[in-house]
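1. Pasted the sequence and its predicted model underneath.
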Amino acid sequence: MPELTQLVDHLDRLLAIDDFRDYGPNGLQVPGPVEVRTVVTGVSANGRLIDAAIAAGAQLIVVHHGLFWKGDPQEITPLLHRRLAPLIKHDVALAAYHLPLDAHAEHGNNALLAQALGGQDPQPFAEYGFRVSFPEPDGITIAELTERTTRAVGGRAPLVVPAGPERIRTLGIVSGAATDSILEASALGLDAFLTGEPAERGFSIATDAGIHFIAAGHHATETFGVRRLGEILAAEFGVEHTYIDVENPI
């Protein structure tokens, strides 16, 4: 069996975590056993995911949203204790990759979501997102983009503000909670903008600027990257991998 340090070091290098200034630590957050046989991946390190991962026999849990964030209390709160206690009791390690996993050009949330939507010629957009085009044959409609988005995020219908042009040829994508990136999308002349978790002002910006706005769910738009990390570890190191989706409507 591979050692825990091998797996985490591999992901740290792959995602170039030292290149990012993030809201919390990337990489290993909770140490665990020396060797790893089973890896569980999931979006957020909440109690339900941790319990399910332990039940699945995990020695390592890899998430996008970890346990520690800037501005958190400087003590172990009851909420943090609820999450840490089972990890320590069962000797299970936890690693988290936040912005590096959003931004990665091949394995990141935004790159994989763009691919799932059928977008072409991905280019960096906003701080950690991508912009893509739909040239075939003359762009796509908002109905088509909505249908593609629904399929990409597992059947969940997105919130849609259809305020842009009849044909969509360009789309900006920033997963998670990035409503304000619609301003950059509009400034660049893009036809549509997609994020996960909407803010109220997104409606007014979209309607005033004449750009389509799609909010497909914070959780739903960030399932892609962490699942890919588990697949990479399984392929590279021969560990068993299970992705556990703790359903989250937000």
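-> Great, that's in hand. Numbering: from 1, shown residues only.
2. Every contact and neighbour count from this point should use C-alpha atoms.
-> OK.
3. Can you classify Ala111 by secondary structure?
-> helix (DSSP: H, G, I helix; E, B strand; the rest coil).
4. Same check on Pro124?
-> Quick answer, by three-state DSSP: Pro124 is strand.
5. want to compare, so here's the second one:
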Amino acid sequence: MPQIKDLIAHLDRLLEADEFKDYGPNGLQVPGRDEVQTVVTGVSANGPLIDAAVEAGADLVLVHHGLYWRGDPQQITPLLHRRLKPLFAHDVNLAAYHLPLDAHPEHGNNALLAQRLGGVNARRFAGIGVAIDFDTPLTIEELTHRVRDAVDGREPLVVPGGPDTINNIGIVSGAATDDVLTALDEGLDAFLTGEPAERAYSIATDANIHFLAAGHHATETLGVRRLGDLLAREFGVRHIYVDVPNPI
């Protein structure tokens, strides 16, 4: 069985984790047993995901949103204790990759969303995001349908403030409402994120751009699932993706 240190070193290199100034630590956050046979992936390191991972016999829980964030209390709170206890009790590793996984040009959340939307000419947008063009212009109804399919059926919030025909879109998963301003600066017709802020509505309607929000969780399932599949292929581990439903 592969060693945890080898899996983490591989992911650190692949995602260039050291290149990012992030809101929390990337890489191994909780050490456990040395050998890995089963990897459970999920979006966020919450109690239900960790419980499901333990039940599945995980040696490594690999997530996008980890346990530690800048500004958190310095002590182990009851909330953190609830999440750490099953990991310690069953000697399970936990690793997280946040911005590096959003930004990766091949395996990242935004790159994979762009692929699912069927765009061309993918390019870096707003730091960690992706902008794409469409070979054939879309209506807002057609774009909404593509976004819904891209996030496995989650109905997006749509502010149809832009032009009748949509030639391009900027994508930043998670909570990135203000990157709609970058989309405006770059002359894009539409912008997609996950979790909206209230000001998005008036920005879209006043500035003539379509704004879509398909859910913070829903827009960030693809990258971590891809990492689990890569580890299964390259290290021969068993990969199980666990989706803990989250409407936000």
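-> That came through, no problem. What you see is a predicted model, and the numbers here were worked out from it, not measured in a lab.
6. tell me which strands and helices the strand ranked longest in structure 2 is in contact with?
-> The longest strand of structure 2 (DSSP state E) is strand 129-138. On a contact count with 3 or more C-alpha pairs under 8 Å, 6 or more residues apart in numbering; DSSP states H and E, strand 129-138 of structure 2 meets helix 109-117, strand 120-125, strand 166-171.
7. Output the contacting helices and strands for the first one.
-> Contact here means 3+ C-alpha pairs under 8 Å, 6+ apart; on that basis helix 109-117 of structure 2 packs against helix 99-103, strand 129-138, helix 140-150, strand 166-171, helix 222-235.
8. Any chance of a markdown table for the ones you listed, columns distance to Ala111 of structure 2?
-> Listed next are those as a markdown table, based on distance: least, C-alpha to C-alpha, whole Å:
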| stretch | distance to Ala111 of structure 2 |
| --- | --- |
| helix 99-103 | 8 |
| strand 129-138 | 6 |
| helix 140-150 | 12 |
| strand 166-171 | 9 |
| helix 222-235 | 9 |
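9. Give me whichever of these is most buried.
-> Comparing these by mean neighbour count (mean count of other C-alpha atoms under 10 Å), helix 99-103 ranks first with a mean of 26.
10. if we can go back for a sec, figure out which of the helices and strands packed on strand 129-138 of structure 2 is closest to Asp34 of structure 2.
-> Nearest of those to Asp34 of structure 2, taken as C-alpha to C-alpha: helix 109-117 at 28.6 Å.
11. Give me the contact list for that closest one.
-> Helix 109-117 of structure 2 has contacts (C-alpha atoms under 8 Å, 6 or more residues apart in numbering) with 101-106, 122, 128-132, 146-147, 149-151, 171-173, 219-224.
12. what residue is smack in the middle of structure 1?
-> For structure 1, Glu222 is the residue whose C-alpha lies nearest the centre (C-alpha atoms, centre = their mean; 2.4 Å).
13. If we ignore the residues flanking it in sequence, what's nearest it?
-> Setting aside the residues directly before and after it, Glu222 of structure 1 is nearest to Asn109 in space (C-alpha to C-alpha, 6 or more residues apart in numbering), at 5.5 Å.
14. The one you found - how many residues pack around it?
-> Around Asn109 of structure 1 there are 33 other residues, counting by other C-alpha atoms under 10 Å.
15. Which residue in structure 2 aligns with Ile168 of structure 1?
-> Ile168 of structure 1 maps onto Ile166 in structure 2, with residues paired by TM-score structural alignment.
16. returning to what we had before: between the helices and strands packed on helix 109-117 of structure 2, which gets nearest to Leu184 of structure 2?
-> That would be strand 166-171 among those, by C-alpha to C-alpha, at 9.5 Å.
17. Please tell me which residues of structure 1 the helix or strand following that closest one aligns onto.
-> Using DSSP states H and E, the helix or strand that directly follows strand 166-171 of structure 2 along the chain is helix 180-185. Under TM-score structural alignment, the match for helix 180-185 of structure 2 in structure 1 covers residues 182-187.
18. Report the buried residues of the matching stretch.
-> Within stretch 182-187 of structure 1, the residues that count as buried by 16 or more other C-alpha atoms under 10 Å are 182-183, 185-186.
19. okay if I get those residues as TSV plus distance to Ala215 of structure 1?
-> Formatted as TSV, the buried residues of stretch 182-187 of structure 1 follow (distance: C-alpha to C-alpha, whole Å):
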residue	distance to Ala215 of structure 1
Ile182	11
Leu183	15
Ala185	14
Ser186	16
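20. For the residue of structure 2 most remote from its centre, give me its contacts.
-> In structure 2, the greatest distance from the average C-alpha position (C-alpha atoms, centre = their mean) is reached by Asp164, at 29.6 Å. Asp164 of structure 2 makes contact with 139-140 under the criterion C-alpha under 8 Å, 6+ apart.
21. now do the one 10 residues further on
-> Neighbouring residues of Gly174 of structure 2 by C-alpha under 8 Å, 6+ apart: 193-195, 215-217, 219-220.
22. which one among these gets closest to Leu11 of structure 2?
-> With C-alpha to C-alpha as the yardstick, the closest approach to Leu11 of structure 2 among the contacts of Gly174 of structure 2 comes from Glu220, at 17.4 Å.
23. so what's the closest one up against?
-> 43, 64, 102, 109, 173-174.
24. same deal with Ile211 of structure 1?
-> Ile211 of structure 1 neighbours (C-alpha under 8 Å, 6+ apart): 162-165, 186, 190-193.
25. related to what we said a few turns ago, quick check, the match of Ile168 of structure 1 in contact with Glu141.
-> No - in this structure, Ile166 of structure 2 is not within contact of Glu141 by C-alpha atoms under 8 Å, at 10.3 Å.
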